[in-house]
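>>> here are the coordinates; sequence isn't available:
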């Protein structure tokens, strides 16, 4: 036999505000009770709150019709209206727990077991309820309380909610601020639990995201806002153009009115969920200030068949006849007649409500289901409780979660047993989202992001831009379609709200003294440093092989400099070197052809040939300084240059000494005659060259030259050069060469007045003078040159000094051989000699 158990398992709190004084009434039928706890004052009836009550009814009736969820079980509910009065909230809570009109703690005479409580909408009221219900381990599910305090399981172990905690909203707002690069924002909040807790969390999120707080303002909620003028002056003077507001709409109205009074515009508001979809703020007079505002709103979803259910309401049928009549009178501007005031109604000619008026012909916040938020949260809460009870009812045998493997009895359930299943419940709603509670009693957080835009009638409308959904992957939690945004700025550009303009790349931030980190100066990076992102706090040096670009925003490879064969200077010097080396060879060939002539024989033919060959190598040694400085080239080029030039100067010295010895040996009884043999000049050449060779061997053995990258010679350029390693050895080599040259010059200068047939001493004097002059000039010139030009100067000195010897010593002889052959005769040379005597 089919049996049906009636379980009034859900208790929903609906904070409904009425405009008239109504006597308390209780409706009792089929486990449904409605109680009114109204304060003694005239207040307005809120249509959207009555829609929330209908969402509760609709969910319960839908579940009772379902064959899948809680079959053979009928749900009922208790409802009371506290009218946002704290005392009434306490009365309603104990009325629900005791089941009596007279509230009695720790006593219950409920006809059917009570499973869970839905409510309250305000965080302050929910905290009060949660303290009481936690003592009884009674499950409580709020559909609109967002305070982060309620996530504390030590204080509120039985509290759950179908709306996200303010922590999630604050994180999302922090990301929103970061997305639009607002680093300087103002904070406004109501001075209640909602405002204090929200601002504490949002401050942490904003500061963590790198932004700063320009000011923090709390709006009084329990007294007249006498400080509004000074608050608005602070907002007006601040450079923060973005203001985040955590307050309900009614507390924001005095602030907006004062801003209108002082004509404060140009501020962009960021709305919390408490007022982001407010209806009372959409008036035309606020459009100049709220146009372009962006806010977080609770996620909206559809409830299938709900609008038809709302429009099918019969105000003369239970439950809640009193509320239904008030709704009817509010919508159709009529009055229900009764026998006590019928004459007054007839005399005042007021409209009489028949109860047959059609709700489908009107459109208001009662039957507007386009954006169901609070109503859908209540609808979700009912399903979560029903699913928990369904899970409880499926427990079998000794597999239960309680002591001894026991299961709960659906006909006699205990609050702590329902609490166990609510903690583990998971429900997939008709919008395909799975709802459950985390360890803190919070559901998966999802918000709609809305933008306040002016409508055709001048009032504001909220347009959905995107969402903040923690169920999405980490990189897609925050989504926003910026193309849909209508800003309140004149040019429709994104508002700018910064304390200081962003520092571009190539600059770094220097904080202003005694001001927040968002207030700073921009200073260019020093030479050799870069910053490749905006608002960089520091600059950093490039690697040694790189150099900042023109904007100092990236490191670019430094150009490598060396005297190359492919550049004009290198090509010119290389061609000049090769051509110059051919000149001594040509003269050498000329001397071979005319070796039997008196002029060639008189100038020591053998030594002259060695000198010409060495001069050709002197020219070619310059090629060692052109091209990339490879290790082998660096090792040998200075030593080769020193040895070849030493050989050249040694030949000149040998020629000079032989001239002097030859002249001195002609005197009777001279002891120098033995030094006029053909072997003497070779001995001089070998000994002088060997000394230089020994110096070079010691140098290359102990401290060999090597290639290096010089980054200090020229900023931004890598100079590839040869490091001589030992400057002492290098200057010893040059010094020895200079010493031989000086000796040759001195001896030649002293022998310049010898007879004409020995007048080669004059040419040696001039050649050594030119040679020494070139190298004396090279030393300071090389010290002032940088990079490849230092090498170019050395090549120039090599070529010039070599040409000086060629020109001064051999050009006159070649001229006589080629163009004055009559002077190249023994008679001519001897004649000159005789004439001198």
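Sure thing, it's come through. Being a predicted model, the structure only gives us computed values, none of them experimental.
>>> CA only for contacts and neighbour counts going forward, please
Will do.
>>> show the contacting residues for the closest residue in space to residue 280 that isn't next to it in sequence.
Among residues not flanking residue 280 along the chain, residue 249 sits closest, at 7.4 Å (CA to CA, 6 or more residues apart in numbering). By CA atoms under 8 Å, 6 or more residues apart in numbering, the residues touching residue 249 are 274-275, 278, 280-281.
>>> okay, one more to line up with it:
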């Protein structure tokens, strides 16, 4: 039985209209509605007014192929809604501070899940008590002031079609219908927090547990249109989206079974573990039906986490009392935050199945709750257990009847109080106004219902539980939600455990709170908290790649590209490390790159420095030998001064290698290439001058030769000075325009940063090398042409070999230099300097040292005389 409630205001003694029927007032015009049916038998009882429930003689147990909901079947959990209203009205009437001298009553109508019955009940509000004549009512014996409707949205929607025309106040304690805001919404007051609040809560809950692959079972199109797009935009996609079968008064069992099995197969054959269920109070009955039929047919049950919306509550039919509720174990749901009024449980415990004025439901409820009968006939005695009237409500499991107030009952309780306080405010104002005008109090009952809206909209009070009740500007209840964890027991009982809160009026980072450690998860789960994803996580080091034809949260995991990482799971793409970091082998972490340079702490640097110093020492030793034997013919031959200059240049060339080892600094970078280029140019220029002097000296020995004037120290010095000046000019321009500077090479090595000298201008660098190469080429050419001159101490042969080695080294240097990376670029240049310098030293000076030290007999003046007594050199 699905109910909506009409709250009626009664003033004792009742005032009845004495005017003839034809003159009785007519309400505002309403379009003529067709009367669809006649109500059946009417059960009546009274508390302060009358409770109506329409019934028909249909027995579900005897005729299972007929309607699922027999009119004689009273769902026990819905009976708590009635008792909550009775309890609230009882408190209001006993409270002398609210509506003094006025008694509040109510009528209850059954909607039968039908629009027709809902329309009929609405029309009766504007008709007399004896005849259904809309817009024609006489007297004050039935004076409704507001409607408390629910818990289904369709009931409220059908009701609004008629009642909003009369601007009738309507309070809904369940799902709010989708109404036109301007023409209908202004007359509605929601005793349930707004949908938008728990919509955010569902999103926060899914994101908290990282459930991105979910199933959805919905009842209303609003959920599909408003909520699912928001979930999708937040990275959540859906394994299935299915709709609950419609449950109406004309629903037949076979049809529900077929639809239910189809939906059950979709749910159990799907991969999502988390299932969001958007329904209403009757949806729980349908879920229980699905699992009962599946259990009966032996179908497998996969563990799922059910996430239920706030409008869903536990309710069941009497025939479902022995059905399992294990599927609810570990479920999560949202529930309106409530504080149970004092005395409510005591009020429930006081209920007894005795004929009581005003309660026509208690006997039916008692028989169905305790599975007993009150009849004393022999037939009834033999057919079942008789009720003893000693049964206790607290002894039945919660799946049959709950002793704690539910969210819907709390909404009804607050709605009754909201109306009472609004009426009290309105009548207090009216009484003061009437007193001034001197009119009677009897006119109070003639007030129009629409006059109550201004008082309802501004109502704010604390109920008996101490909770503040008020509406926002749109008629929605200002309240939050609790997050509930359902824990079931083998005796078919359950408890709702609060495991979190949702307060939409706090900041976004504080509105959602959940205590993971308090949650009891469904049995048989492999992992807790459970995982609900389309596929496994893409772990760090991998990136997501879309699967064609699949939802966006179904993807493949591909390793990160070379040089990129992903440091978090489920990255859409990998990213580059900062320049001073490099990815590790797993591509999930950036490691700080080591700064390196050719240093004295490593074997290569030590080796090169040692070789440099060794050749420097050898060069000094050769110079000492030549200075010691400076008066010998072999030293005096080929210009002694050029020999000393060449040895000093080679010595400095070996030492300038040390500028290339160690941490590059600004001064070091300026001196490194320019010093080497200048010193080496002087050395090569000295070799060139020695070669030219040899050639010119030979030419000067010819008779009548004018070359004698050119042979001498002045020419050699001019050659060396000119070459040195040119190279010095190039280096000066280089330093003045694009000077070398310390630089970090990020590209040469992936895991390290090379600290080196940036040459500033590659053109100037290669210009220095090019000029040295030019001098070397000229020296080689001249020496090669002079290699066969008939001279005992002719150096041309040795210069030829040295220049051949020099040119070969520096020709190979350029491609090697360009192809080398990191600190080894410096090593290549050092190696070229050492090889070319040592080549000059060994090819030119070692043969002479051999003669000076080991063959002194060859170092004699007579070796300077040719067989033809030709003198090669003049006095030195």
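Received it, and whenever you're ready, just let me know what you need. All values derive from a computational prediction rather than experimental measurement.
>>> counterpart of the residue nearest to residue 280 of the first structure in the second structure?
With TM-score structural alignment as the matching criterion, the partner of residue 249 of the first structure in the second structure is residue 284.
>>> did I read that right, that match in a helix?
Yes. Using DSSP: H, G, I helix; E, B strand; the rest coil, the assignment for residue 284 of the second structure is a helix.
>>> quick check: it vs residue 114 of the second structure, distance?
Counting by CA to CA, to the nearest Å, the gap from residue 284 of the second structure to residue 114 of the second structure is 19 Å.
>>> and what of residue 738 of the second structure?
Residue 738 of the second structure sits 92 Å away from residue 114 of the second structure, going by CA to CA.
>>> looking at these two, which is more packed in?
residue 114 (17 against 14; other CA atoms under 10 Å).
>>> quick one: that one and residue 246 of the second structure, what's the gap?
From residue 114 of the second structure to residue 246 of the second structure the distance is 12 Å (CA to CA).
>>> same question, residue 351 of the second structure
From residue 351 of the second structure to residue 246 of the second structure the distance is 34 Å (CA to CA).
>>> do the same with residue 222 of the second structure
Distance of residue 222 of the second structure to residue 246 of the second structure, computed by CA to CA: 16 Å.
>>> same deal with residue 864 of the second structure?
Residue 864 of the second structure sits at a distance of 127 Å from residue 246 of the second structure (criterion: CA to CA).
>>> more neighbours, these two?
Per other CA under 10 Å, whichever of residue 864 of the second structure and residue 246 has more neighbours is residue 864, with 20 against 14.
>>> which ones are touching the more buried one?
633, 791-793, 871-872.
>>> export those to JSON lines and tack on secondary structure, distance to residue 613 of the second structure and neighbour count?
Listed next are the contacts of residue 864 of the second structure as JSON lines, based on DSSP: H, G, I helix; E, B strand; the rest coil; distance: CA to CA, whole Å; neighbours: other CA atoms under 10 Å:
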{"residue": "633", "secondary structure": "helix", "distance to residue 613 of the second structure": "30", "neighbour count": "19"}
{"residue": "791", "secondary structure": "coil", "distance to residue 613 of the second structure": "35", "neighbour count": "18"}
{"residue": "792", "secondary structure": "coil", "distance to residue 613 of the second structure": "33", "neighbour count": "13"}
{"residue": "793", "secondary structure": "coil", "distance to residue 613 of the second structure": "30", "neighbour count": "18"}
{"residue": "871", "secondary structure": "strand", "distance to residue 613 of the second structure": "40", "neighbour count": "13"}
{"residue": "872", "secondary structure": "coil", "distance to residue 613 of the second structure": "38", "neighbour count": "20"}
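>>> nearest to residue 771 of the second structure, of the residues you listed?
Ranked by distance to residue 771 of the second structure (CA to CA), these are led by residue 793 at 29.2 Å.
>>> ranges for the strands of the stretch 601-750 of the first structure?
Under the criterion DSSP state E, counting those that start in this stretch, the stretch 601-750 of the first structure carries strands at the ranges 706-714, 717-723.
>>> any idea which of those gets closest to residue 342 of the first structure?
Of all these, strand 717-723 comes closest under CA to CA, at 102.8 Å.
>>> so what does that closest one touch, helix or strand wise?
strand 560-561, strand 706-714 (3 or more CA pairs under 8 Å, 6 or more residues apart in numbering; DSSP states H and E).
>>> can you map out the helices along the stretch 751-876 of the second structure?
762-785, 796-819, 824-854 (DSSP state H, counting those that start in this stretch).
>>> next, the angle from the longest one to strand 752-758.
Just to be clear, that refers to helix 824-854 of the second structure. 60 degrees (axes from the mean of the first three to the mean of the last three CA atoms, to 10 degrees).
>>> would you mind getting the average deviation of helix 824-854 of the second structure from the first structure?
Following the fit onto the first structure, the mean deviation recorded for helix 824-854 of the second structure is 2.1 Å by mean CA distance after the TM-score superposition for the first structure.
>>> next one: the first one
Mean deviation of helix 762-785 of the second structure from its aligned counterpart in the first structure after superposition (mean CA distance after the TM-score superposition for the first structure): 2.8 Å.
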